[in-house]
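Asks: can't give you the sequence, but here's the structure:
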């Protein structure tokens, strides 16, 4: 029984197995307890975020105590005791405060938030942008191009988030731009690594087959495009990375098509 000596459960599994793992986990829970999701992904078939998957699977008594933990945090650095700051979001403010205090250490700072949707979207979509940033680096297009990609990628994340009901300010915090910058530039980023290898000409099947850990961005790319279409949001970077991943489009052609789009105002809707 997992609940006998536990105050809460931190749920960290790849998004594509979250639903079956939750179903098995529920059998080991005799009493309701808070759940904290640290999974950064979107369920590909349903386009559900992890708290939506949890709502589908968990008993009603547990659904009101769901929280999400997200932000710039390579696991190897956290486990080594290096400083990190993350965001804990939930609708129950008192519960969030309780677990915020429980998770805080001299090297692990936690900020509270209530935008569960926005925090999850930031943590998921940044993986897709990291693939694209990796492609830019794999093609050796330079720092200017990478900075432009990250900035315009953030704009796409904000547009989708607002269309889905998230607070746009969330994307300028730790779970948004913080995680985006880390994942698009850090050498430990699996998603960035996949993008680099794509940019250097490797095939996706070979790249994925050679990796021991999951690169969530590959699956999330499809889901992100599905969400963009569902909510009628223009996400050209997401569209082009999908074309590279699943339609055989060359990385250079994708970059060219992005650069040759019609002129637009920076603060416009597309």
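Replies: Okay, I see it. Note that the structure is predicted; figures quoted are calculated from it, not measured.
Asks: when you work out contacts or count neighbours from here on, use the C-alpha atoms and nothing else.
Replies: Noted.
Asks: most centrally placed residue in this protein?
Replies: In the chain, the centroid-proximal residue (CA atoms, centre = their mean) is residue 124; its distance is 1.7 Å.
Asks: name the element that one belongs to?
Replies: helix 116-138 (DSSP states H and E).
Asks: dropping in the other structure now:
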């Protein structure tokens, strides 16, 4: 299952970065960009200044705004669009997907309404077995990886051979991918960490320090693991790159859109003001807290931080108030 020709659908910061990773690993990469001018810049100038200013892209990476052209002959197709728009985008691309191509998901989230994970959405729309979809997760802040700072990731797929094929296609001098067969755990870790990062940002905006941050990260990981355990995930996954690794990076870094969004709200901005300040880039946790909260309630899992972020983002409750309520919850054993 050697992969030499890859198509990346989506030209945002993470999609462009992962395309660079693949090209630097020796693959021939074609990107699809929604806007023709972005595709032209990537193809002709080898830059994507809207999302990765100052980053030079490899010569063997090209781009087009024509999805059919981008997908022709692809041995692997990387889906690099936001989680809540994945279904609509993939529906438009479905008939163009090469039959034997390995499908790879970069999206982190739980779909609103259906409460499906991204691999399940891809399986449904593309008409493939969910076990055949490779999920990318881990501490993957796009700008740092684009600058070739050392990083690792997890490639999760129940079909281990497919994960290995993408592992070999993306391994290079600065990017080290590991494989995992626990798709459920990796996807839940990737979705829930965005919500927890909102809470860490709000805490920072309120002026709280390292103790508060560590508490939120740890308790956020605990509620993520509770949900994962209920849905059949391997508990060890949450101790790895797709769990604590992704959570620490997203909660601690100013490069994290979710943390930055939360920090603005913590400083007193409204959700609408924080959204506008993000310049059009999506803070996935804002919508994920809705779907994750519904998913948790449906299986009887208590997720107080997720519920708090829902109340701030969708009910307008003051972050300081929900913080006080979290501290005032009934005392209990740490692992109950």
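Replies: Received the coordinates, thanks. What you are looking at is a predicted structure, and each value in this text was computed from that prediction instead of being measured.
Asks: TM-score for these two?
Replies: Once superposed, the chains reach a TM-score of 0.95 (TM-score structural alignment, normalised by the length of the first structure), with 267 aligned residues with a CA RMSD of 1.3 Å.
Asks: relative to residue 97 of the second structure, how far out is the equivalent of the residue nearest to the centre of the first structure over in the second structure?
Replies: Aligning on TM-score structural alignment places residue 124 of the first structure opposite residue 191 in the second structure. Distance, residue 191 of the second structure to residue 97 of the second structure, using CA to CA, to the nearest Å: 26 Å.
Asks: go on, residue 108 of the second structure?
Replies: 21 Å.
Asks: show me what residue 232 of the second structure aligns to in the first structure.
Replies: In the first structure, residue 232 of the second structure lands on residue 165 (TM-score structural alignment).
Asks: look up how far residue 33 of the first structure lies from that match.
Replies: Taking CA to CA as the measure, residue 165 of the first structure falls 27 Å from residue 33 of the first structure.
Asks: of the two, who's got more company?
Replies: Neighbour totals were compared for residue 165 of the first structure and residue 33, and residue 33 leads with 19 against 11 (other CA atoms under 10 Å).
Asks: the more buried one should be in a helix, yeah?
Replies: No - the assignment for residue 33 of the first structure, made by DSSP: H, G, I helix; E, B strand; the rest coil, is coil rather than a helix.
Asks: now for it: which residues touch it?
Replies: 3, 7, 8, 9, 62, 65 (CA atoms under 8 Å, 6 or more residues apart in numbering).
Asks: any of those residues buried? List them.
Replies: Buried by 16 or more other CA atoms under 10 Å: 8, 62, 65, out of the contacts of residue 33 of the first structure.
Asks: now render those as TSV, adding distance to residue 262 of the first structure.
Replies: Compiled in TSV, those are given as follows (distance: CA to CA, whole Å):
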residue	distance to residue 262 of the first structure
8	50
62	48
65	46
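Asks: narrow the residues you listed to those in helices?
Replies: residue 62 (DSSP state H).
Asks: ok, the buried ones among the contacts of residue 33 of the first structure vs residue 249 of the first structure, which is closest?
Replies: Proximity to residue 249 of the first structure was ranked across those by CA to CA; first place goes to residue 65, at 43.5 Å.
Asks: list the contacts of the match of residue 124 of the first structure.
Replies: 108, 109, 110, 285, 288.
Asks: the first structure: which residue goes with residue 286 of the second structure?
Replies: Under TM-score structural alignment, residue 286 of the second structure pairs with residue 218 in the first structure.
Asks: and the helix or strand where that match lies against the second structure, how far off on average?
Replies: Assigned by DSSP H and E, residue 218 of the first structure belongs to helix 216-230. If you overlay the two and look at helix 216-230 of the first structure, the average distance to its match in the second structure is 0.6 Å (mean CA distance after the TM-score superposition for the first structure).
Asks: tell me, the helix or strand just after that helix lands on which residues of the second structure?
Replies: Sequence order places helix 236-246 as the next helix or strand after helix 216-230 of the first structure, per DSSP H and E. Counting by TM-score structural alignment, helix 236-246 of the first structure lines up with residues 304-314 of the second structure.
Asks: could you list the buried residues of the matching stretch?
Replies: 304, 305, 306, 307, 308, 309, 310, 311, 312, 313.
Asks: cool, and stretch 141-159 of the first structure?
Replies: Burial within stretch 141-159 of the first structure, assessed by neighbour count using 16+ other CA under 10 Å, is assigned to 146-147, 149-159.
Asks: now do it: distance to the chain's middle.
Replies: 16 Å (CA atoms, centre = their mean, to the nearest Å).
Asks: kindly report the same for stretch 170-182 of the first structure.
Replies: Distance, centroid of stretch 170-182 of the first structure to centroid of chain: 10 Å (CA atoms, centre = their mean).
Asks: now secondary structure too, for the buried residues of stretch 141-159 of the first structure, in TSV please.
Replies: Putting these into TSV (three-state DSSP) gives the following:
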residue	secondary structure
146	helix
147	helix
149	helix
150	helix
151	helix
152	helix
153	helix
154	helix
155	helix
156	helix
157	helix
158	helix
159	helix
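Asks: hmm, back to that, give me the distance between the residue nearest to the centre of the first structure and residue 160 of the first structure.
Replies: Taken as CA to CA, the span from residue 124 of the first structure to residue 160 of the first structure is 12 Å.
Asks: how about residue 39 of the first structure?
Replies: 19 Å.
Asks: what's the answer for residue 53 of the first structure, then?
Replies: Distance, residue 53 of the first structure to residue 160 of the first structure, using CA to CA: 20 Å.
Asks: neighbour-wise, which of the two wins?
Replies: Ranked by neighbour count (other CA under 10 Å), residue 53 of the first structure and residue 160 place residue 160 first, with 24 against 18.
Asks: look up the closest residue to that one, ignoring the ones flanking it.
Replies: Distance criterion CA to CA, 6 or more residues apart in numbering; nearest residue to residue 160 of the first structure, sequence neighbours excluded, is residue 233 at 6.1 Å.
Asks: any idea how far that neighbour lies from residue 112 of the first structure?
Replies: 29 Å.
Asks: tell me which of the two has more neighbours.
Replies: Using other CA under 10 Å as the criterion, residue 233 of the first structure and residue 112 rank with residue 233 on top: 20 against 17.
Asks: now the more buried one: how far from residue 162 of the first structure?
Replies: The value you get for residue 233 of the first structure to residue 162 of the first structure, if CA to CA is used, is 10 Å.
Asks: what's the answer for residue 240 of the first structure, then?
Replies: Distance from residue 240 of the first structure to residue 162 of the first structure, counting by CA to CA: 21 Å.
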